[in-house]
Structures are given as C-alpha cells and as structure tokens.
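Asks: Coordinates only, no sequence provided:
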C-alpha cells in the first residue's frame, strides 16, 4: 500500500515523486513514522497522491451504456498565483487521457500505474464526454453539433491526441488539439490561444426534460 502513496509537493525537493514506502526503507523505519516526520517537517503544507483505484473497475464502468466521463479537476493557469505547487494532472489531461488510454490503448511509460487498454470506441468516448453530460445536467443547446446549438467545439487529431501532464509536472497541455471554439468563438487556433475569453457559467434549466 505504501508504495502507492507518492509525495507530490513539499517545501524541499528531495521527497517529491518518491513513495512513503521507498523513503521508509531508505531510513530503516516504518511508513507511519515517515509520514508524520514529513508532515511536521513541512509545517503541514505538503501533499500526497494515492493510487487506490482498480483498473478492472474503471474499464467495467466505462463500458456501461449509462456511464459518462468527467472530472472533479478545475481550471488552473500555468502562471501567476495559481501556477505554483503541484496540482492533480486531471485538470489538464482528463479527456485526452481517456482518448489515449482507453480508446487508442496506449500507455505512458513515464507514469506509474498506467495500464492502457482499448475499452470504448472514439464515438462512444466523445458522446460520454459531451452530449450525455449536457443532457444529464440539463444544459440547453449544448453537447451536440447541431443547428441552433452553441458551437462548443474541440478539433483534435484522433491519432495523436494525448495527455502530457503528470503528478510531478501537472501544468502541461495535451497533444493533438489544434482548434477550440467556445460559444462559436475561436479560443485556440493552430494550437495557440487567440486571446478571446467568450466562456460563461452554465446552469441547468429546471423546466427541461
């Protein structure tokens, strides 16, 4: 278990990216002692990531016709006050990760516990990321490319789209995404930000079915 708990941020660099189990063996002590030593030494400002999920369960859920793909990550700029520390890579890579890992079946050798497998088709994955959540959350005129709908469009290369963020370097943009439109306005063109900020908060419509 302790080998699956990695130090992701700490005031000093030496423990970052290492597991509690590894440090315990090196020090000749137990992982609990290491944990509390690091906690005290950091002034309780360090953080860890744990790998507790089961790949078989994830694949089973992904295959289910009712499952949808989302994330509890949030938007973080790679610069300024929000660009410090090491946040979870899901904020930059959730959807490209699914397309790489569970659609194309490609693993990233530099990641820990990244066992890829072709689980869903590209069409199924996109539907689970777009129209299904939009319908469930009652986001009117969203989630489909359709006349009368808002043009929220991501243009990506299905052969190259992939996440590049990691626990040690979470502020890395994905590969293979050339263009992005938000509310019909180009915000990414040829991989570069246009400077436009047309996004807005979306709220569900209680009178929709």
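Replies: Looks like it came in fine. Treat the numbers as computed from the prediction; the structure is a model and nothing was measured.
Asks: Only C-alpha atoms from now on, for both contacts and neighbour counts.
Replies: OK.
Asks: what sits against the residue nearest the centre of the chain?
Replies: Closest to where the C-alpha atoms of the chain average out (Cα atoms, centre = their mean) is residue 90, at 1.8 Å. Contact analysis of residue 90 by Cα atoms under 8 Å, 6 or more residues apart in numbering lists 71, 73, 165, 170.
Asks: Alongside the first one, take a look at this:
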C-alpha cells in the first residue's frame, strides 16, 4: 500500500472505487532460511490482512465481499489467471479461512518477519499450508505464467 506518499482521503477514494484492485509488489518471504535475510517492507507479510483490518473492520469503507473481490477475482481476471480467484468447481483451491475479529497485520518496519494474526487455515493448490492456526512444511505453491 502506498500510504506515505498519498493523502489518506485520496487513498480511501481510490480503494473504494469499483475500478480499483488490491495487490502487492512484495517478494516471497519466509521467517527462516535463505529468504529471511534483511528487512523487507512490511507489505511482504501484511498487505492483505491490513486491508481487511483497516478498510473493512475499522473504517468500514469496504464490505468484506468487496475487499475479497479486489484481492482475488479482479486481479486474477486482469492477469489472465482464469483458473484462480474464485471458488467454483474445477478451479484451483487457493483459500484463506480467517477470523474477521482477529485478523491483523503484525509486520512492522523494525520487525517485518511477522505473519498475520487470525489466519485459521490456508490452502495453496488445494493443500493445507496452515491448518488450525499451525503452519506446516507443505510448499505446494508454484510460479504462475498466464498463457
């Protein structure tokens, strides 16, 4: 999120537009191993939980459904990822189950390697990566290239 170079009112106008999508240019990160080096921007861990907490729960500027659409089906369609971004038969199951009243971005500039709070389950390509709040060692993700 570009928050420090825009007025809050401008950001709110853009994020509530029916034409805006929500994404991140952050790189893939993990809390240990070779990808934990340095101090990434907090958006590497917290872009999407921050949107839900700030613009859905706290400010009530977006409905949960609108925020989810802006983060899933709209970007998938724009990128030509026709098998992702929606829940439907024969589509790839990339799903997040979270507690709306607990969702929170915990990543900061001084301590960026912090996973979000409130994520109960996470499925990537139909396989659990987080189940009952516990992360496992499953790595079913892959680089996507639209055709």
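Replies: Great, that's in hand. Bear in mind that the values here come from a model prediction, so they are computed numbers and not experimental data.
Asks: what's the TM between chain one and chain two?
Replies: The TM-score (TM-score structural alignment, normalised by the length of the second structure) is 0.93; 145 aligned residues with a Cα RMSD of 1.4 Å.
Asks: residue ranges for the helices of the first structure, please.
Replies: Counting by DSSP state H, the first structure has helices at residues 20-27, 31-42, 55-63, 90-98, 122-129, 131-136.
Asks: Deepest-packed of those, please.
Replies: Highest mean neighbour count of the helices of the first structure: helix 90-98, a mean of 23 (counted as mean count of other Cα atoms under 10 Å).
Asks: Give the aligned range of that one in the second structure.
Replies: With TM-score structural alignment applied, helix 90-98 of the first structure matches the range 43-51 in the second structure.
Asks: from what I can see residue 69 of the first structure touches residue 128, true?
Replies: Yes - between residue 69 of the first structure and residue 128 a contact is recorded at 5.5 Å, counting by Cα atoms under 8 Å.
Asks: I'd like to know how far the residue nearest to the centre of the first structure sits from residue 66 of the first structure.
Replies: 22 Å (Cα to Cα, to the nearest Å).
Asks: For residue 102 of the second structure, give me its contacts.
Replies: Contact analysis of residue 102 of the second structure by Cα under 8 Å, 6+ apart lists 117, 118.
Asks: what residue of the first structure matches up with it?
Replies: By TM-score structural alignment, residue 102 of the second structure lines up with residue 160.
Asks: which one of the helices of the first structure lies closest to residue 182 of the first structure?
Replies: helix 131-136 (14.7 Å; Cα to Cα).
Asks: quick check: the closest one aligns to which part of the second structure?
Replies: Alignment of helix 131-136 of the first structure against the second structure: residues 73-78, by TM-score structural alignment.
Asks: ok, and what's touching that stretch?
Replies: Contacts for stretch 73-78 of the second structure (Cα under 8 Å, 6+ apart): 21, 22, 23, 82, 84, 85, 86.
Asks: Stretch 45-57 of the second structure now?
Replies: For stretch 45-57 of the second structure, the surrounding residues in contact (Cα under 8 Å, 6+ apart) are 1, 23-24, 29, 60-64, 67, 71, 100-101, 103-107, 112-116.
Asks: buried subset of those?
Replies: Neighbour-count burial (16 or more other Cα atoms under 10 Å) applied to those gives 1, 61-62, 64, 67, 71, 103-107, 112-116.
Asks: Can you list which of the residues you listed are found in strands?
Replies: In strands, judged by DSSP state E, none of these are found.
Asks: And these, which is closest to residue 124 of the second structure?
Replies: Nearest member of those to residue 124 of the second structure, counting by Cα to Cα, is residue 71, at 15.4 Å.
Asks: who touches the closest residue to that closest one other than its chain neighbours in this structure?
Replies: Distances taken as Cα to Cα, 6 or more residues apart in numbering place residue 22 nearest to residue 71 of the second structure, at 5.0 Å, with adjacent residues excluded. By Cα under 8 Å, 6+ apart, the contact set of residue 22 of the second structure is 15, 70, 71, 75.
Asks: Tell me which residue of the first structure matches up with residue 22 of the second structure.
Replies: Counting by TM-score structural alignment, residue 22 of the second structure lines up with residue 69 in the first structure.
Asks: Also residue 10 of the second structure?
Replies: The pairwise alignment with the first structure assigns residue 10 of the second structure to residue 57, based on TM-score structural alignment.
Asks: thinking again about what came up before, looking at the contacts of stretch 73-78 of the second structure, which has the most residues close by?
Replies: Among the contacts of stretch 73-78 of the second structure, the one with the most neighbours (other Cα atoms under 10 Å) is residue 85, at 22 neighbours.
Asks: I'd guessed it sits against residue 72; true?
Replies: Yes - between residue 85 of the second structure and residue 72 there is a contact under Cα under 8 Å: 4.5 Å.
Asks: shared neighbours, those two?
Replies: Joint contacts of residue 85 of the second structure and residue 72 (Cα under 8 Å, 6+ apart) do not exist.
Asks: picking up where we left off before, for the buried ones among the contacts of stretch 45-57 of the second structure, which one is nearest residue 95 of the second structure?
Replies: Distances from residue 95 of the second structure to those, taken by Cα to Cα, are shortest for residue 71, at 12.0 Å.
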